[in-house]
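> curious how this folds, go ahead:
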Amino acid sequence: MANVSPFPVYLYDLPIVTKLKITFEIVKEVSKCPNIIGIKTGDIILARRLKIEMPKFHVLFSTIDLFDVANAFGIGKVLDGMFSCTPRNVQKMSEYFEQGNFIEDGKYLNKILDLRDTMARYGIMPCFTAAMNLLGCEGNFAQDYSSKINKSVFEIIKSKMKEIGEL
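This next block holds a predicted model:
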């Protein structure tokens, strides 16, 4: 596929979905194809090793709980949907990261994680929809089969977003 794709290809390291753990050895072998340019992984050990041994290979790190640790190590490309509903905190987190202030960087990450953990109690995707709607982005961001949240949960999400400075 990568040999014929008109677009650069990223590997997707999510064993629970793909049923295959992508190892450093696999990356090293398949990256011989010039169109395979990176990987999305939540494995901090793999990400660190790729950063050291294959610095031109793009790593998108996806374990939000460890973003500050990854950033401190120079793995600055991170990817998580929570960033979409926390733009103010992401901006501050990024500013502090750029300054090398990992303590303040971590404080803003903790605010994002606090919202994520609140959402997890009631259903991530329906609560994500509520958060996006509160930010002025209309629509349903959850799967079509997801149940809607009730008014009290909507108010909990709204309150949490105010608490962390998003509203």
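> use CA for all of it now, contacts and neighbours both
OK.
> this structure: helices as residue ranges?
15-18, 24-30, 44-53, 67-72, 87-98, 102-122, 124-134, 151-163 (DSSP state H).
> looking at those helices, which is buried most?
Using mean count of other C-alpha atoms under 10 Å, the stretch among the helices of the chain with the largest mean neighbour count is helix 124-134, at a mean of 21.
> could you give the angle of that helix to helix 102-122?
Put simply, helix 124-134 runs at 110 degrees to helix 102-122, going by axes from the mean of the first three to the mean of the last three C-alpha atoms, to 10 degrees.
> so what secondary structure elements neighbour helix 124-134?
Counting contacts by 3 or more C-alpha pairs under 8 Å, 6 or more residues apart in numbering; DSSP states H and E, helix 124-134 is packed against helix 102-122, helix 151-163.
> dump those helices into a markdown table; add distance to A70 as well.
Formatted as a markdown table, the helices and strands packed on helix 124-134 follow (distance: least, C-alpha to C-alpha, whole Å):
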| stretch | distance to A70 |
| --- | --- |
| helix 102-122 | 11 |
| helix 151-163 | 25 |
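> for E95, find the nearest of those.
Using C-alpha to C-alpha as the measure, helix 102-122 is the one of the helices and strands packed on helix 124-134 that comes nearest E95, at 7.8 Å.
> and the closest one, what does it pack against?
Packing partners of helix 102-122 (3+ C-alpha pairs under 8 Å, 6+ apart): helix 67-72, helix 87-98, helix 124-134, helix 151-163.
> here is a second sequence; please produce its structure as well for comparison:
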Amino acid sequence: MQRDLKTNPLKGVIPPMATLLLDDDHLDKAGTCQLIEHLIAGGVHGIFILGTTGECTNISYKLRRELISLTCEKVDGRVPVLVGITDTSLEESLALSKLSKEAGAAAVVAAPPYYYGLGESELITYFKKLADALPLPLYLYNMPSHTKTMMSQKAVLELAKHPNVYGLKDSSGQAVFFNAMIYAFRDRPDFTLLVGPEEMMASTVLMGGNGGVSGGANIFPKLFVDLYNAADKGDLKEVARLQEMVMEIADEIYAMGSYGSSFLKGLKASMSILGIGNGYLATPLSAFESDQIEAIKKKLTGLKAYEIYA
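Below is the predicted model of the structure:
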């Protein structure tokens, strides 16, 4: 039986699962199943597929459908599965949502259509139309760096009135905006507030946020679960200890080279070094070359998190 996310709201660490590929036309099915078990064994509270970390806009609709079906089958209700349905076409988003419902997903996640920038009224109208037609709960996804549209506090508050809008994932990196959201929804425990940048998860949970969609959890899921639990309990000493490890990962693994995709390259290279996937990125992105992978390996194995969580 599917969990009711209104009476039992989503919270904790919901990794944006990396999409593991053999090439542009084939999922790495064995690697995907291995990754799912890795995440669940680490104690994550949900799994989010087809987000930015999942290279959602770069993989075919065929592969998206395959990934939805495979993930839901493998997870088998152990944690909620959230499916990214962001698209420039409303109909394509709805088609993915219907498949997600049939496969057993718990909810869908959508950012604003990303080619034309939207005005506030257009944004609100679009999401209301989407929420009306969806067969699953909707979590809003604020990702202005990729969509050219920053959700305003007013827009989120208006959309939160819709009975099928269950929460917000904010990847703007703007602490003032997210803190304003925490304050605005202080009397709405049913409305989930998740932060994207993993460096911000602990601080936002301490302020009243509900968790994080942390890409680094693909590498060390238990680190991020431990950090969330420490923040949720208000254990500041433990938060400081674990936060240092998270910041070291960001500094050493995600910042190699001057690529817009440095985060993804470093993440997938690290996963492959740990034996999860082969590091392949969907076209037009490309994986690190062998010398860069060796550099990542040296950095990865020197991390405090590697010593404790690998």
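> how about the counterpart of G234 of the second structure in the first structure: what's its closest non-neighbour residue?
Using TM-score structural alignment as the criterion, G234 of the second structure maps onto G100 of the first structure. Leaving aside its sequence neighbours, G100 of the first structure sits nearest to A72 (C-alpha to C-alpha, 6 or more residues apart in numbering; 8.0 Å).
> so the one you found is in contact with F102, correct?
Yes. Taking contacts as C-alpha atoms under 8 Å, A72 of the first structure lies within contact range of F102: 7.2 Å.
> which ones are touching T86 of the first structure?
Residues near T86 of the first structure by C-alpha atoms under 8 Å, 6 or more residues apart in numbering: I112, E166.
> now do the same for it: its match in the second structure.
Aligned against the second structure by TM-score structural alignment, T86 of the first structure finds its counterpart in F220.
> and for S31 of the first structure?
Aligned partner of S31 of the first structure by TM-score structural alignment: A160.
> what is the burial count for that match?
Residues near A160 of the second structure, counting by other C-alpha atoms under 10 Å, number 20.
> and what of the one 5 residues further on?
Other residues near V165 of the second structure number 25, with proximity taken as other C-alpha under 10 Å.
> could you check how far the residue nearest to P87 of the first structure when sequence neighbours are not counted is from F83 of the first structure?
Closest residue to P87 of the first structure apart from its sequence neighbours, by C-alpha to C-alpha, 6+ apart: E166 at 7.3 Å. Between E166 of the first structure and F83 of the first structure the computed distance is 11 Å (C-alpha to C-alpha, to the nearest Å).
> swap in R49 of the first structure?
25 Å.
> what's the answer for N101 of the first structure, then?
When distance is defined by C-alpha to C-alpha, N101 of the first structure is 19 Å away from F83 of the first structure.
> how long is stretch 11-31 of the first structure from one end to the other?
Taking C-alpha to C-alpha, stretch 11-31 of the first structure runs 10 Å from one end to the other.
> thinking again about what came up before, which of E166 and F83 of the first structure has more neighbours?
Counted by other C-alpha under 10 Å, E166 of the first structure and F83 do not tie: E166 has more neighbours, with 19 against 16.
> related to what we said a few turns ago, the residue nearest to P87 of the first structure and S84 touch, don't they?
No. Look at E166 of the first structure against S84 with C-alpha under 8 Å: they stay out of range, at 11.2 Å.
> circling back: redo the helices of the first structure as a markdown table? Include distance to L60 of the first structure.
Formatted as a markdown table, those follow (distance: least, C-alpha to C-alpha, whole Å):
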| stretch | distance to L60 of the first structure |
| --- | --- |
| helix 15-18 | 16 |
| helix 24-30 | 14 |
| helix 44-53 | 8 |
| helix 67-72 | 10 |
| helix 87-98 | 16 |
| helix 102-122 | 17 |
| helix 124-134 | 22 |
| helix 151-163 | 26 |
